[in-house]
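Engineer: A predicted structure for the sequence below; I have some questions about it.
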Amino acid sequence: MAAYLIADVDITDAAVFEEYRRDVPATEARYGGRYIARGGATKVLEGDWEPHRLVIVEFPNMASLMEWYDSPEYGRLKAIRERSARTRIIALEGMIPTD
């Protein structure tokens, strides 16, 4: 079952973040990740959430998502992201009811 990484990214240093933005897609692709949405316009319909830059990446399953997230190649980029942005990230299994 597919799994989704959903991130709300508030970039604090665009120059440093650029390396992350440039290099991360190749690491995700190695684990079967593909972008569903990346940095498009948002519109809050309910609640008091004020998202910044939203990203949704689909992986084949939660194991692939976590393997990527814990990988050494992403670890290097994660350190860059942590220096250049504030993020909220969740992983969501894509269960679709079959009633």
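Structural biologist: Arrived safely, thanks for sending.
Engineer: CA only for contacts and neighbour counts going forward, please
Structural biologist: Noted.
Engineer: how many other residues sit next to residue 27?
Structural biologist: As a burial measure, residue 27 scores 17 neighbours (other CA atoms under 10 Å).
Engineer: what's near enough to touch residue 40?
Structural biologist: By CA atoms under 8 Å, 6 or more residues apart in numbering, the contact list for residue 40 reads 53-54.
Engineer: and it, helix, strand or coil?
Structural biologist: Here residue 40 is recorded as coil under DSSP: H, G, I helix; E, B strand; the rest coil.
Engineer: against that first model, consider the following:
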Amino acid sequence: MANGWLVGQIKVKSADSFAQYRERVPATIAPFGGEIVFRGQAGRVLAGACDMPDIVVLRFPDLQALEAWYASAAYQSLIPLREAAFDCVLMAYEG
């Protein structure tokens, strides 16, 4: 069975809100078997253009678990905080 992967490209708007979000989101991921695999900031752009310098990669047991996490009441309650904290593009992948 293929894992479900969430890749988030992020541009922080509020460092304080971002810190709160980062503190609270792991508790919403764990019940769905998810884990934060990588968080980082771009060192430099090698090709193309990037206006979202931060990235996060989450792994779930499968795409259905990822989608269930995203739709969960626990995560949905964090979306107003996320929107205050940063702009983002969130993509779900299977592989």
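Structural biologist: Nice, thanks for sending it over. Everything numeric in this text was worked out from a predicted model, so none of it was measured.
Engineer: any idea what the TM-score comes out to?
Structural biologist: Here the TM-score for the pair of chains, by TM-score structural alignment, normalised by the length of the second structure, is 0.88; 94 aligned residues with a CA RMSD of 1.5 Å.
Engineer: mean shift between the helix ranked longest in the second structure and the first structure?
Structural biologist: Counting by DSSP state H, the longest helix found in the second structure is helix 15-29. Following the fit onto the first structure, the mean deviation recorded for helix 15-29 of the second structure is 1.0 Å by mean CA distance after the TM-score superposition for the first structure.
Engineer: over to stretch 82-94 of the second structure?
Structural biologist: Compared with the first structure after the fit, stretch 82-94 of the second structure shows a mean deviation of 0.7 Å (mean CA distance after the TM-score superposition for the first structure).
Engineer: my read: residue 53 of the second structure touches residue 13, true?
Structural biologist: No: using CA atoms under 8 Å, residue 53 of the second structure is not in contact with residue 13; the gap is 11.9 Å.
Engineer: which other helices and strands does the one helix or strand residue 9 of the first structure maps to contact?
Structural biologist: Assigning secondary structure by DSSP states H and E places residue 9 of the first structure in strand 3-11. Using 3 or more CA pairs under 8 Å, 6 or more residues apart in numbering; DSSP states H and E as the contact definition, the elements that strand 3-11 of the first structure packs against are strand 53-59, helix 62-69, strand 85-93.
Engineer: distance between it and the chain's centre?
Structural biologist: Its chain's C-alpha centre and that of strand 3-11 of the first structure lie 4 Å apart, by CA atoms, centre = their mean, to the nearest Å.
Engineer: mean deviation, it versus the second structure?
Structural biologist: Averaged out, strand 3-11 of the first structure is 0.6 Å away (mean CA distance after the TM-score superposition for the first structure).
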